[in-house]
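A.B. asks: one predicted model, sequence on top.
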Amino acid sequence: MDIDWAALGEVFGVSLVMTVGLVGLFTAGIVGLSPKPGPGGADGSAAAETAPTPLARAGAYVCFTLCAAAVAYGIYLIVK
């Protein structure tokens, strides 16, 4: 039994890059949808949270769409 170490290394490398990339993309989507703290009151009151901007919300939806497309492609490759 021979192990093709080059192919095993290639699979490991691609898996690592794709995992880190997808987690980063999903994290960017979460950050895009999260409310941002606003300025605190002059009397020391807590800062009010502001809703994400439309551009941030659209970017988050793009990130989530790319994640879903990557997962769908992975399922396609497994089923194929």
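C.D. replies: Structure's in. What do you need? Residues are numbered from 1 along each chain as shown.
A.B. asks: drop to CA atoms for contacts and neighbour counts, all remaining ones
C.D. replies: Will do.
A.B. asks: the strand or helix carrying residue 16: which residues count as buried?
C.D. replies: In this structure, residue 16 is located in helix 5-33 according to DSSP states H and E. Residues of helix 5-33 classed as buried by neighbour count (16 or more other CA atoms under 10 Å): 22, 25, 26, 28, 29, 30, 32, 33.
A.B. asks: these two touch, right, residue 67 and residue 25?
C.D. replies: Yes. Shown here, residue 67 and residue 25 form a contact pair, counting by CA atoms under 8 Å, at 7.0 Å.
A.B. asks: alright, now check it against this:
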Amino acid sequence: MKIDWAALGSVFGVSLVVTVALVALFTLGVAGLTKKESATGGAAAVAVTGAYACFAACAAAVGYGIYLIVA
């Protein structure tokens, strides 16, 4: 059995970057929702919209990952 170490390293690197990006997006979404309570007026609406956009991007990435596994 021969292991393709370059391919294994590539998969590891991509999965690490995607994982960190998803965690960062989710964190930005949570931070946006917490800013809603301290912000007033239009700033609160922007914070909530940004938070929902971050959560939608996370859901899209998870959905795409499930699609890749199933297909």
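C.D. replies: Structure received. Please read these numbers as outputs of a predicted model, since none were measured by experiment.
A.B. asks: helices or strands up against the helix holding residue 16 of the first structure?
C.D. replies: Counting contacts by 3 or more CA pairs under 8 Å, 6 or more residues apart in numbering; DSSP states H and E, helix 5-33 of the first structure is packed against helix 54-79.
A.B. asks: for the helix it packs on, packing partners?
C.D. replies: Using 3+ CA pairs under 8 Å, 6+ apart, the elements in contact with helix 54-79 of the first structure are helix 5-33.
A.B. asks: the helix it packs on against the second structure, how far on average?
C.D. replies: When the second structure is superposed, helix 5-33 of the first structure averages 0.2 Å from its matched positions, counting by mean CA distance after the TM-score superposition for the first structure.
A.B. asks: could you point out which element follows that helix?
C.D. replies: Following helix 5-33 of the first structure in sequence, per DSSP H and E, is strand 36-37.
A.B. asks: tell me how many other residues surround the alignment partner in the second structure of residue 77 of the first structure.
C.D. replies: Counting by TM-score structural alignment, residue 77 of the first structure lines up with residue 68 in the second structure. Look at residue 68 of the second structure: counted by other CA atoms under 10 Å, it has 9 neighbours.
A.B. asks: ok, and the closest non-adjacent residue to residue 62 of the first structure?
C.D. replies: Nearest residue to residue 62 of the first structure, sequence neighbours excluded (CA to CA, 6 or more residues apart in numbering): residue 29, at 7.8 Å.
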